[in-house]
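I'll drop the sequence and a predicted model, then ask my questions.
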Amino acid sequence: MSVVDEGCERFENKAGSVNSVPSNPAPLPKQSPQKSVDKFWQGFTTKYPGLIRNVLPEDIYAKRKSRDAPKGTANGQRAAKSYDQAALECKRAVEKIAQECRRVNHKYRDRHFDIEFDLKRWPYSRDCLDGLGYIYERHAPKSVKRVTDIFKKPQFYIDDASASDVRQGFNGDCWFLSAVCAISNKKNLINRICVARDETVGVYGFVFHRDGEWFFTVIDDKLYLTAADWWECHPDEKATFLNVSGQEGEATYRETFQTGSKALYFAQCREENETWLPLLEKAYAKAHGDYSAIDGGFTGEAIEDLTGGVTTELFATDILDKERFWNEEIKQVNKEFLFSCSTGTFDKWQDSDTASQNGARAGIIRMHAYSIMDAVERKGQRLLKVRNPWGSDEWRGAWSDGSEQWTVEWMKELNHKFGDDGMFWISYDDVLQKYSEFERTRLFDESWTITQQWTTVDVPWSADYNDTKFTITLTKAGPIVIVLSQLDRRYFKGMEGQYTFQLHFRLDKDGEDDYIVRSHGNYSMTRSVSTDLELDPGTYSVLMRITAKREVALNTPADILETSCTTRPNKLIQTGLSYDLAHAKGDIIETEEDKESQQKHAKQKKVSKREQQRKQLSEKQKSTWTINKRIKARDKRRAQRREEYQRKKAEKQKALKKVEVPSKPTEGLSQSNNTADQDKVDEANIQGAKAIQQEDKPNGKVDEVVDKVEKVGLESGDDNLEAKNGDVKETEPSLREDAEGPKVELSEAAESRKENAKADGEVDNVPSVMVNGDAPPDTQPGFMLAPASAEGSIAGADEDYLYDSDASFHSSIDSVLDFPEESSSDREGGNGADDIPANEADDEPSTDPWNAVCVVGLRVYSKDESCRIKIVRPRLEQGGEEVGLEVDDVSKDVSEEKEEHVKVGQKQDIKTEVAVGVGA
């Protein structure tokens, strides 16, 4: 079908007619498109932004953590201070537990992470394997035993820890094991993590780095196994071992399936009696809550957790100078930096599992992390030593085991042995081609200091620089590493919520217009961004830009709380405590300066409000005085006209009596003039009133009626219209009921103006245009109390009409009496949003509005002991600071005013130039 046919078919109805109008057309919009858009954005973002800070009720630990957080300005401290404190506390805890266990003659059982009870109480538990909100069925260990029951001669280290010891188990934590391989290649780094142990009692203490500070974790010596216990194994397996080994069947079964490193379900050492790796993995899993929490991640982040370093993510295709990258970075591996590499970042973007099979990269596993162990340059060859944490599956290209590049000389030069142990050599050029991503972690020694500060910020839907910023004060020049990070969500997995955040920052120096540097953008890692550079002494500002994404399908912390408080209370307590302690970092605690600023703002706001009220009252009094002045002037003019009218009327009646002209009685006197003595009227005036009655209705236009009455008066020879001192004298006809004048309906606009005038508190005595009946006795001449109903807007033509109405004057002096002032939105055009009803604008929409709140922290590593960080929030008494767009923003060029240099030292606005060009 062609496009035209398809388009026509869309407009055919069931009867087959083309371009027929739908039977149920869409209703016409009740408001303009711009108002619809404004209304949408008004309801898009919540009016009550906030963050769930405490999952557990009355969490005293979180309160203590919040109380201990630095307030105001954070000062620098030794980078190793936090580690030293955590290591000391860990050693004390292990020693205390060992003493307690020896006193009661018990081995240590970790009640907070008891994997044996947790496994064998399934399906009621699995808190050590699975996080909140889901069950990770992939993890299926069969039994649990202590180290002394698994290994014949267990040793924590055998010839120290090395990368060749590492073998991955049934967990997707290759990223963590690659980090272990990387740090094991640098002397003493593993020993800094495993700080205390008592192997006899079965207690081990480890320290890890989290959110800018070190903390310790204590575990027992129980480990998961792949095989079930003898009395729980399958009957067929049991029968097989009994048939082969007889009475020794059970011992043979345990020797085969439950002894040595090969029996472990998760990570294991290559040596059958070495234990440091599975225990380290268990401690890392406990620190994060469970084993599923460490399934999948980034090697750089794991190295940060194990060393306290700072990781930068690099794409191979983004390297500008490969020579410089080799000389200044790769060759510094195991010295200033640690490196890891990975593959297949975009391998699945076309949903293809064949895009990066082993053959495509010659043995390099896709979506897998590797460790760079060494980098050498010998005899014109640049080679890297790489390790696969699986302990197998190696590179099959040039310089792989058994390739033609290897000679006896090269084997001795590089101290290499062939074997499928996961360790291989590869050329620098092949690394850049086969690996897509590098993660470089900078290490810090005792010469560095760290300064950090945390806060909480609202993240708008439109990504822009936040009003809250950090300031850094340096007292001496030197290298500096700036890190902007968010909370590590892995520690409270399941309660992360629906929002994810991408961080970015830029560094400005106070007093300069342009920024100095921007953070190095990470591609996959979202936990932190950083930059390193040399800075001079001074004060610098770190402006944050945070991008938020929302996955509405995910559970909120409140949802998890509701579903888990009864089904998994222990897991909820453990995860909730981790959540509360983490978010306590972001508690905004007012400093004395903040309190003074708020008090100052409140005082200024009060003064400003009082000035505004005084101004409004003054304007209202002035308006009332002006109106009263005009009312008095108009009353004076009307009194003069009435007096003149009565005088001429008396003279005319006197003249009529002298000539003895008989007067014709009229029938049906008006109810407003129904008195015993009826005035005789001029025949010409009566005829004029009848002529007006025969005309069409003037559609509520009072001015036309007045003009017609004046015209009739002139045609009848009435000489009562004359000018005196600028006033117009009008004739008042006496009308009978049979000579009833035209009734004029006030327009809806006039009615609304009257109502508005009353609502605004103006006087109820307003000038009437046309009324039926007399005014109340206490009403001033020429005025009528505003009618209580709409019927009062219909006026008849009584004898006081002509001098009652000033509508024919079109006077700017009197117009203010009849029309309310325009509102500011009417004068300025308005934006449409003000027209939204208050009850709709104030209420939250039916769907959850945007409510993204992020806890962020700034860490600064420097060699300046006096480095300080301060949080600068927008002053209440000041407006938000405008931050310019970045140089590579697509809207940078089109959003700024252009300037062109006409002469040296002289500039001219481009708008002026355009105007001059057009005029020319």
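Right, received. Where do you want to start? Residues are numbered from 1 along each chain as shown.

when you work out contacts or count neighbours from here on, use the C-alpha atoms and nothing else.
OK.

what is the lengthiest helix in the chain packed up against?
With residue count as the measure and DSSP state H as the assignment, the chain has helix 592-659 as its longest helix. Here helix 592-659 is seen to pack against helix 801-804 when contacts are counted using 3 or more Cα pairs under 8 Å, 6 or more residues apart in numbering; DSSP states H and E.

wait, a strand at N466?
Yes - N466 sits within a strand when classified using DSSP: H, G, I helix; E, B strand; the rest coil.

just the helices in the stretch 1-150 of the chain please.
Taking DSSP state H, counting those that start in this stretch as the test, the helices found in the stretch 1-150 of the chain are 3-10, 33-44, 60-68, 81-104, 115-120, 147-150.

format these as TSV; extra columns: mean neighbour count.
As requested, the helices of the stretch 1-150 of the chain are arranged in TSV below (neighbours: other Cα atoms under 10 Å):
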stretch	mean neighbour count
helix 3-10	10
helix 33-44	15
helix 60-68	16
helix 81-104	17
helix 115-120	18
helix 147-150	20
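
what's the closest of these to K629?
Ranking those by their distance to K629 (criterion: Cα to Cα) puts helix 33-44 first, at 41.9 Å.

packing partners for the closest one?
On a contact count with 3+ Cα pairs under 8 Å, 6+ apart, helix 33-44 meets helix 838-842.

include distance to G879 when you put the helices of the stretch 1-150 of the chain into a markdown table, please.
A markdown table is the format used below for these (distance: least, Cα to Cα, whole Å):
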| stretch | distance to G879 |
| --- | --- |
| helix 3-10 | 53 |
| helix 33-44 | 21 |
| helix 60-68 | 29 |
| helix 81-104 | 39 |
| helix 115-120 | 56 |
| helix 147-150 | 64 |
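
figure out which of the ones you listed is closest to L507.
Distances from L507 to each of these were compared using Cα to Cα; the minimum, 26.7 Å, belongs to helix 81-104.

packing partners for the closest one?
Helices and strands touching helix 81-104, as assessed by 3+ Cα pairs under 8 Å, 6+ apart, comprise strand 194-198, strand 203-210, strand 213-219.

which other helices and strands does the longest one contact?
What it means is strand 203-210. Against strand 203-210 (3+ Cα pairs under 8 Å, 6+ apart) you get helix 81-104, helix 189-193, strand 194-198, strand 213-219, helix 276-288, helix 299-307.

comparison target below:
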Amino acid sequence: MSAVFPAPHSEAGYLNQDGEGRTVMAEVPVTISPTPKKPKQQTPQQAIDDFWAKFTTKAPGKATTVIPHNEYAEKAAKRSAKAVGTNTQTSYEEAAAVCKAKVAKIVKECRRVNQKYRDPHFDLESDLKWGSRDTLESLSNIEDKPDSDFSPKSVKRVVDIFDDPKFYIEGPTANDVRQGRDGDCWLLAALCTLSNKPSLIERVCVARDEQVGVYGFVFHRDGEWISEIIDDKLFLTKPDFDESFLERMLWEDRERINSEEQYRKAYQSGSGALYFAQCEHENETWLPLLEKAYAKAHGDYTAIEGGYTGEGIEDLTGGVTSELYASDILDKEYFWKEELMKVNDEFLFGCSTGMWGVGWGERKGIVELHAYSIMKAVDIDGHRLVLLKNPWGKGEWKGAWADGSKEWTAEWLLKLNHRFGDDGNFWISYDDLLRKYQAFDRTRLFGPEWKVTSLWTTLSIPWTLDYHDTYFDFSLAKAGPVVIVLSQLDDRYYRGLEGQYRFELNFRLHKNGQEDYVVRSINPYCQNRSVNVELELEEGEYTVLLKINATRYMSKLPIEEVVRNNARDRRDKLVAVGMSYDLAHSKGKIIETPEEKKARKEAEKRKKEKERQEFKKKIMQDRKNEHYLHVKVHKKNQEIKAKAKAKAQAKKAAKAEKLKFKMAAEEAKGSKEQQPEPDKEKHVQVVSPSQTPEPESKEPGSESITDPKIETPSTEPSKTTPEPDKTSTDVSPKSEEQLEVSSSGEIIGSVKVEDNVDLIKGPAESKGESPKLDEDDKSQEKGESQDDEESSSDESDILSVSEISDRELDIRLERQANEPTLPSPPPPVGLPDEEEDEFESNPWNAVTTVGLRVYYKVVDEDKDKEIVKLRVVRPNPYADDKKDKDDSESDKDDDEDDEEDIADGKQNEPKSSKGLDVDDSSKDATLEGDNEQRRKSILSLIPTP
């Protein structure tokens, strides 16, 4: 038995022993060392251009529906497709009527089954007991989900919390407001502000049945009113007696007769037991129920944390809010007389601190990062005073005119009807107001004399900040006061699905036919939901150019990732928020106009015809190439045939020659035998090849008699008999020498084939591929050739190139479309993957939905007239495909058309000169002419050519 010694290690692997005792090598996959890539050399400009080419997505887009197959979003899109002027009260009246109908139906259902109403879409009790927290927490769009601070302990109905619940007790007032554990001071400040104007809060809650426990509210969202239905369940700060442990032990330890009832009265009774907002009166309920309805409309209580008072006032009144800054007020006298003094009449005001979000704590009683409401403004005895309200219901100003300050006298207490107390109400002077508060929210209220026309669209926002190619265009049939509002969708309604981009809005108003703009909006620092201007306009055609700035936050997850992360674990929450998202984005669905549809069909037709012609050209080129190679191979084979035929004839002639010598020798021998001459010397006749007659012209018996054994070399080559090929062997007459042709058409060798075998095909034909043209051969592009008379019969088999028919082309196109796409081959083993560019894998793709609302006053005789016609003008994406004119003629015609449009006031496309603002220093480089012409151009004293 022989021993098998282990072999040493090798680079390929280890040696092992198989079942038969043989030493074999283990199989190890071969790795190929990667070849280092040579860096691509680029000029600096090429590198920058390449970066920007990868930076922005080639196909911009945004998810418009989160819920699969959402047919409700399609129905909602039809309602927003047309811009029709309506009274500002119409939308409210419609929403209120729908809300009342909902409440009435629910009351009827509940009374039929003898059960109180329980809201299945916002059920606080099941949410708390099962721990889903859908009513408390929003969807998370960051990687590390933060822990929520909300920790209510129990849920009870209104009748179980309040001993004698009343929705209103002496009406809703600012003194009722007490903020709970939610950071919605901005909303409560807005409610305080609304309480100064009678019936504003009452308009929000339109229907209720306290016995059944159902309440209906309406809120203003994205330019229209919506309704929301809730039940009467509310969160409490303390757990139930049976579910508590420590509290129950404490109460039972005191040996009370009814510990549970005493516990309820102490911890779960009255407004003070509520976890979120509460009224000052122990039995008033309107505020916590309104807050709950507002939270449900936005998805949860977390969604309404943090905001601005002006936005809250907009949502509760349908007004339009402007953001003003104390440092930007030009005429403080005008601001006092024409604006602040009109508070609670035409305007509502709020104010806030910590505009930049860097302050904390308090300054003389004024809390940083906090919102207040302006209740009243008075000018008495030379003192300008403003009454403010802290929505906390406590915490007041400690400076001049504060409670207990030296400015107060008994006379002033009577004049201002004020009483001291830490209730959140305090007076402050106008000068101190401007010093202590940085931002003011001014909300314009609209009465029944106002109408509104609105329209939405969706835009792809580029990285570069400039006025967009898409813009709004409207006509005003009658001069008068106008409020123009550019807004984006309120993403507070679908928190977690807002995406990675934050958008800031700006616009510029132009009157068609004039180069200079009429007015432009002022970009707010904080509120980015909308911008607006209010002014008097003459009748005419107007254009609203849009400038939207997008900022990307990579720490936030894109919408598709949030959907993926929550589809399994938080289905109900994703459905609720996703439905709100879908209905909101349905407003901006782009409806194709008849002109755009016609242009699209024409472009598709041109594209299809272009592809058809290119495909046809390719087929014909392949046919020509194939025909050319066939003809080339055929000609070469014909030459070989001719050569082989000549060789066979030469061989035949040589054989005949040999036969002649033999016959001549036999004749000479015979004659010698008959007549011997021994005395004479023998003479040998040498026949040279030049003296040999041609075999075609002589008969076999006509040659001279020669001695076949004697050969005499010839000094001249034979002109009639071809010299035998020295490299070839003796072949039979039935075999011919054929050429072997390479894929490029070159002859690389020769082979022997029989006479009755067809011509040798080129490699391209044998593989079923289209032959390629020989680049070195410049003759016979179409592959047509003419041979001599002997080869004409053979060449007749090669047809000429035929034109492809339309039917054949259609069949080929159909087959090509139906062919399955082959998967791309895997990368070679061992080669590193090419490093993907970070911007190419995740490019810039900012898409937003914006709407324009135009408010205008009308008189009674104009209520049924369409004063404003609004439309969206988008660039035609198919215009670049048209090639009806050459460039010079097209440019000339465009210039002429532009001049006519300016003269007629019908300019539809914004001019490039409108792209830059007058205070943009880059505009200097775009001005033409001398200093005087440039000055006139800035002031719009001369038309722009």
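Thanks, I have the structure now. Please read these numbers as outputs of a predicted model, since none were measured by experiment.

most tightly surrounded among the helices and strands packed on helix 81-104 of the first structure?
The highest mean neighbour count among those, using mean count of other Cα atoms under 10 Å, belongs to strand 203-210: a mean of 24.

middle-most residue in the first structure, spatially?
When Cα atoms, centre = their mean is applied to the first structure, the residue found nearest the centroid is V459 (2.5 Å).

what does that residue correspond to in the second structure?
For V459 of the first structure, the aligned position in the second structure is I461, judged by TM-score structural alignment.

rewinding a little: how about the helices of the stretch 1-150 of the first structure, which one is nearest I627 of the first structure?
I627 of the first structure lies closest to helix 33-44 among these, at 36.7 Å (Cα to Cα).

which part of the second structure matches the closest one?
The alignment of helix 33-44 of the first structure onto the second structure (TM-score structural alignment) spans residues 44-55.

how close does that stretch sit to the first structure?
By mean Cα distance after the TM-score superposition for the first structure, the fitted stretch 44-55 of the second structure averages 1.0 Å away from its aligned residues in the first structure.

would you map the helices across the stretch 451-600 of the first structure?
557-564, 569-583, 592-659.

so which of those comes closest to T275 of the first structure?
Using Cα to Cα as the criterion, the shortest distance between T275 of the first structure and the helices of the stretch 451-600 of the first structure is 26.8 Å, found for helix 569-583.

what's the closest one aligned against in the second structure?
So in the second structure, the equivalent range for helix 569-583 of the first structure is 571-585, judged by TM-score structural alignment.

residues in contact with the match of helix 33-44 of the first structure?
Outside of stretch 44-55 of the second structure, the residues within contact range by Cα atoms under 8 Å, 6 or more residues apart in numbering are 837, 839-840, 843-844.

closest one to D430 of the first structure among the helices of the stretch 1-150 of the first structure?
Between D430 of the first structure and the helices of the stretch 1-150 of the first structure, the shortest gap by Cα to Cα is with helix 81-104, which sits at 38.6 Å.

can you give the distance of that closest one from its chain's centre?
Mean-position distance between helix 81-104 of the first structure and its chain equals 42 Å (Cα atoms, centre = their mean, to the nearest Å).

which one of the contacts of stretch 44-55 of the second structure has the most neighbours?
Going through the contacts of stretch 44-55 of the second structure with other Cα atoms under 10 Å as the criterion, the one with the most neighbours is W844, at 20 neighbours.

which position in the first structure aligns with that one?
Per TM-score structural alignment, the equivalent position to W844 of the second structure in the first structure is W850.

ok, D242 of the second structure - contacts?
Under the criterion of Cα under 8 Å, 6+ apart, the contact list for D242 of the second structure reads R248.

what's the spacing between it and V158 of the second structure?
Relative to V158 of the second structure, D242 of the second structure is positioned 19 Å away (Cα to Cα, to the nearest Å).

same question for L434 of the second structure.
Taken as Cα to Cα, the span from L434 of the second structure to V158 of the second structure is 42 Å.

T407 of the first structure maps to what in the second structure?
In the second structure, the position corresponding to T407 of the first structure is occupied by T409, as judged by TM-score structural alignment.

I meant W230 of the first structure, not that one.
Match for W230 of the first structure (TM-score structural alignment): F241.

and what of I546 of the first structure?
Taking TM-score structural alignment for the superposition, I546 of the first structure sits opposite I548 in the second structure.

test my guess that its match contacts L465.
Yes - if you go by Cα atoms under 8 Å, I548 of the second structure and L465 touch, sitting 7.1 Å apart.

the two: who's more crowded?
For I548 of the second structure against L465, the residue with the higher neighbour count under other Cα under 10 Å is I548, and the figures read 23 against 11.

with adjacent residues omitted, what lies nearest to that one?
If you skip the residues right next to it in sequence, I548 of the second structure has L505 as its closest partner in space, 4.8 Å away by Cα to Cα, 6 or more residues apart in numbering.

mind telling me what element F176 of the first structure is part of?
Using DSSP states H and E, F176 of the first structure maps to helix 174-184.

how about that helix, aligned to which bit of the second structure?
Mapped onto the second structure using TM-score structural alignment, helix 174-184 of the first structure spans residues 185-195.

what are the buried residues along that stretch?
Under the neighbour-count criterion of 16 or more other Cα atoms under 10 Å, stretch 185-195 of the second structure has 185-195 buried.

likewise for stretch 930-938 of the second structure?
By 16+ other Cα under 10 Å, the buried positions in stretch 930-938 of the second structure come out as 934, 937-938.

tell me the contacts of the equivalent of F420 of the second structure over in the first structure?
Counting by TM-score structural alignment, F420 of the second structure corresponds to F418 in the first structure. F418 of the first structure sits next to 401-402 when contact means Cα under 8 Å, 6+ apart.

which elements pack onto the strand ranked longest in the first structure?
Among the elements of the first structure assigned as strand by DSSP state E, the one spanning the most residues is strand 538-550. Using 3+ Cα pairs under 8 Å, 6+ apart as the contact test, the elements touching strand 538-550 of the first structure are strand 449-459, strand 465-474, strand 499-509.
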